[in-house]
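Enquirer: build the 3D model from these lines:
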Amino acid sequence: MDVLVLIGRILLVGLFLSSAAGHLTRTKAMAGYASSRGVPAAGPAVFASGLLLLAGGLSVLLGIWADLGALLLAVFLLPTALLMHAFWKETDPHVRQNEQVHFLKDVSLGGACLMLLALFSYAGAELGLTITGPLFDVG
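Expert: Below is the predicted model of the structure:
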């Protein structure tokens, strides 16, 4: 089971670490888009969300308080779904469908991160192949 969880962690965080790099290296461009979606203080929000993605992604990948990392990723994903992919506000059917897909992706990944939070918190060091045990104890 240890190896399967490790492979899953590696596959999961690729998206988040890639997004973190974009948030931290193309902050101005991404802030323009975030601003167009109504995000207040878009520049600092993009930079802060990049740090959140980086910290959460590395935490899950390396197994350093992976439960906290999963929570950080969920904290990014769920508000992002609502703020950035509000498909119900779109009038163009193609844009609406695209935003709905992104909304559902973010909500689904957020749910998966919450499940990882529970898994890491409950199973703790039993999972193996982590640097630290969990920060939280739900069991």
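
Enquirer: contacts, neighbours, all on C-alpha from now
Expert: Fine.

Enquirer: name the residues of stretch 8-21 that are buried.
Expert: 9, 10, 12, 13, 16, 17, 19, 20 (16 or more other CA atoms under 10 Å).

Enquirer: chain center to that stretch: distance?
Expert: 8 Å (CA atoms, centre = their mean, to the nearest Å).

Enquirer: list the contacts of it.
Expert: Where contact means CA atoms under 8 Å, 6 or more residues apart in numbering, the residues beyond stretch 8-21 that reach it are 49, 50, 51, 52, 53, 54, 57, 58, 60, 61.

Enquirer: Proceed likewise with the subsequent sequence, for comparison:
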Amino acid sequence: MDVVVLIGRILFVLLFLSSGFGHIAQRQTMAQYAQFKGVPMAAIATPASGVLLLAGALSVLLGVWADLGALLLVIFLVPTAVLMHAFWKETDPQAKQTEMISFNKDIALAGAALMLFAFFAHTGTDLGLTLTGPLFSL
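Expert: Have a look, this model is predicted:
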């Protein structure tokens, strides 16, 4: 089971690692888009969210306080869904559909990250192939 969980962790964080890197490497372009979407202090929020993504993803991937890493991803995903993918504000049907898909993806990933948090916090040190145990205990 340990190997299956490790493979799942790897697959889960691939999106967050690439996105976090993009938030930092392409911060100016991404900050302009975030500003267009109404994100406050987009020039600061973009690289900060990239660091948040990378920290959460690496934590889950390496198993270093993976429960905390999963919570960091939730902290990124929920506000991102609301601020960046406000489909209810769109009037164009195609744009509305695209934003709704992205909103639902972010909310679903937040739910999965929340389940990972509970899994890591409940399983504790019984979960193999991690560098540390969880920070929290459920």
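
Enquirer: now the contacts of stretch 8-21 of structure 1 in a markdown table, with neighbour count?
Expert: Shown next, in a markdown table, are those (neighbours: other CA atoms under 10 Å):
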| residue | neighbour count |
| --- | --- |
| 49 | 22 |
| 50 | 24 |
| 51 | 17 |
| 52 | 19 |
| 53 | 30 |
| 54 | 23 |
| 57 | 28 |
| 58 | 21 |
| 60 | 29 |
| 61 | 23 |
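
Enquirer: next step: those residues restricted to helices.
Expert: Members of these lying in helices (criterion: DSSP state H): 49, 50, 51, 52, 53, 54, 57, 58, 60, 61.

Enquirer: for those, which one is nearest residue 42 of structure 1?
Expert: residue 49 (10.1 Å; CA to CA).

Enquirer: how much space between that closest one and residue 93 of structure 1?
Expert: Between residue 49 of structure 1 and residue 93 of structure 1 the computed distance is 29 Å (CA to CA, to the nearest Å).

Enquirer: buried ones in the one helix or strand residue 31 of structure 2 maps to?
Expert: Using DSSP states H and E, residue 31 of structure 2 maps to helix 27-36. Using 16+ other CA under 10 Å as the burial criterion, the residues of helix 27-36 of structure 2 that qualify are 27, 30, 31, 34, 35.

Enquirer: structure 1: strands as residue ranges?
Expert: Using DSSP state E, no strands are assigned anywhere in structure 1.

Enquirer: helices of that one, start to end?
Expert: Under DSSP H, structure 1 gives helices at 2-25, 27-36, 42-62, 66-84, 93-123.

Enquirer: and the second one, how far out from the chain middle?
Expert: When you say that, I think you mean helix 27-36 of structure 1. The chain centre lies 18 Å from the centre of helix 27-36 of structure 1; the measure is CA atoms, centre = their mean.
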